[in-house]
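**Q** Can you look at this prediction? I've put the sequence above it.
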Amino acid sequence: MLAETVCSAVSAAGLGIAAITAYRKRFLAATRIAAYSLVPVGLVMTGVVQWVSGIVFKPSVWLGFGLLGVAWLLFMTTRAVERRSGGTRKERRAAAAAARGEAVAPQASAPSLGAGSAATGRPAAKPQGKPAASEDFSDIEAILKKHGI
């Protein structure tokens, strides 16, 4: 009963504001305000306000929200523990497969940087005759000599 009275008062105030706005020759804004002010009365007439007030004042509904909150908290806690334990899901799957004796091919992390061919999924062939990148400092030495260092 109280909710219906409040909704009716809000609608009446909104229609009053819409009338003042229309008097000031702002008809588009007045129409929009009138539309918004009719929503609370429409909710009362359809029974939505009674339904919502029935939900708000039931203890079982609040217990349900509490259980949802506990479930969310447990879910987030397990996610945090999983992330702190180290590794990603793919890494843990690879480790589990290795423990079972299955062969798992590593994935290329950046195919655009030459880690593998994007079209075939195979690693790019290393050029023959060149030492590994960690042992080849000739280009760095050339840059340092160029700058006089």
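**A** Thanks, I have the structure now.
**Q** make it CA atoms for all contacts and neighbour counts henceforth
**A** OK.
**Q** Next up, the contacts around the most centrally placed residue in the chain.
**A** The centroid of the chain falls nearest to Met76 when counting by C-alpha atoms, centre = their mean (14.1 Å). If a contact means C-alpha atoms under 8 Å, 6 or more residues apart in numbering, then Met76 has no contacts.
**Q** for comparison:
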Amino acid sequence: MLAETICSAVSAAGLGIAAITAYRKRFLTATRIAAYALVPVGLVMTGVVEWLSGIVFKPSVWIGFGLLGVAWLLFMTTRAVERRAGSTRKERKAARNAERGAAVAPAASSSALTSGTGATAPQGRPEPGGKRRETAPGDDFSDIEAILKKHGI
């Protein structure tokens, strides 16, 4: 009953403001204000306000929302744990595949690039001028630099 009274008062105030706005010859704005002012009365007449107030003031409804929140929290927790476990599984699988790859093709492993002193041998990469540039295996930007030089940037 209180919610319906408040909605009616808000609608009456809105229609009063719309009338004052129309008196000032701002008819488009007055029409818009009147439309907004009629929404609360429409909600009261359709029963939406009564339904919402019934939901808000029932403890069982709030307990239900609480249980939905707990369920959501449990789902998100299991998903996060699953992701973390999945990433470690992927890392272990990648390590196993790397070991298998090293056993099958030892020339591709990093141990084949080291000389007897333990230093890494530089790799040669062609440049646009036909020269070979000596780079370390960790030089990731050399390809980008070559593309930029090729385009004159």
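**A** Everything's here; your move. All values derive from a computational prediction rather than experimental measurement.
**Q** Let me see the TM-score of these two.
**A** Here the superposed chains carry a TM-score of 0.60, computed using TM-score structural alignment, normalised by the length of the first structure; 104 aligned residues with a C-alpha RMSD of 2.9 Å.
**Q** The strand or helix carrying the residue nearest to the centre of the first structure: which residues count as buried?
**A** Remark: Met76 of the first structure resides in helix 59-84, with elements defined by DSSP states H and E. Buried residues in helix 59-84 of the first structure, counted by 16 or more other C-alpha atoms under 10 Å: none are found.
**Q** so where is that helix in the second structure?
**A** Structural correspondence for helix 59-84 of the first structure: residues 59-84 of the second structure, per TM-score structural alignment.
**Q** how close does the matching stretch sit to the first structure?
**A** Overlaying the first structure shows stretch 59-84 of the second structure at a mean distance of 0.9 Å from the equivalent residues (mean C-alpha distance after the TM-score superposition for the first structure).
**Q** any idea where the strands of the second structure begin and end?
**A** In the second structure, the strands defined using DSSP state E lie at 123-126, 132-135.
**Q** Dump these into JSON lines; add distance to Thr5 of the second structure and mean neighbour count as well.
**A** Converted to JSON lines, those look like this (distance: least, C-alpha to C-alpha, whole Å; neighbours: other C-alpha atoms under 10 Å):
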{"stretch": "strand 123-126", "distance to Thr5 of the second structure": "82", "mean neighbour count": "13"}
{"stretch": "strand 132-135", "distance to Thr5 of the second structure": "80", "mean neighbour count": "13"}
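**Q** Make CSV out of those and add distance to Gly86 of the second structure.
**A** Putting these into CSV (distance: least, C-alpha to C-alpha, whole Å) gives the following:
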stretch, distance to Gly86 of the second structure
strand 123-126, 35
strand 132-135, 36
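**Q** Could I get the full set of helices for the first structure?
**A** 2-23, 27-46, 48-56, 59-84, 89-100, 138-146 (DSSP state H).
**Q** Return the set of buried residues in the fifth one.
**A** Within helix 89-100 of the first structure, the residues that qualify as buried are Ala94, counting by 16+ other C-alpha under 10 Å.
**Q** Tell me the helices and strands packed up against it.
**A** If you count contacts as 3 or more C-alpha pairs under 8 Å, 6 or more residues apart in numbering; DSSP states H and E, helix 89-100 of the first structure packs onto no helix or strand.
**Q** Return the distance of that helix from the chain's centre.
**A** Distance of helix 89-100 of the first structure from the chain centroid (C-alpha atoms, centre = their mean, to the nearest Å) equals 28 Å.
**Q** and if you look at the third one?
**A** Distance, stretch centre to chain centre, for helix 48-56 of the first structure: 30 Å (C-alpha atoms, centre = their mean).
**Q** Now do that helix: everything it contacts.
**A** 3-4, 43-44, 61-62.
**Q** With the first one instead?
**A** Counting by C-alpha under 8 Å, 6+ apart, helix 2-23 of the first structure makes contact with 27, 29-31, 33-34, 36-41, 44, 49-50, 53, all of which sit outside it.
**Q** ends of stretch 82-91 of the first structure, how far apart?
**A** End-to-end span of stretch 82-91 of the first structure (C-alpha to C-alpha, to the nearest Å): 12 Å.
**Q** hmm, who's touching that stretch?
**A** Contacts for stretch 82-91 of the first structure (C-alpha under 8 Å, 6+ apart): none.
**Q** Distance from it to the middle of the chain?
**A** For stretch 82-91 of the first structure, the separation from the chain centroid amounts to 20 Å (computed by C-alpha atoms, centre = their mean).
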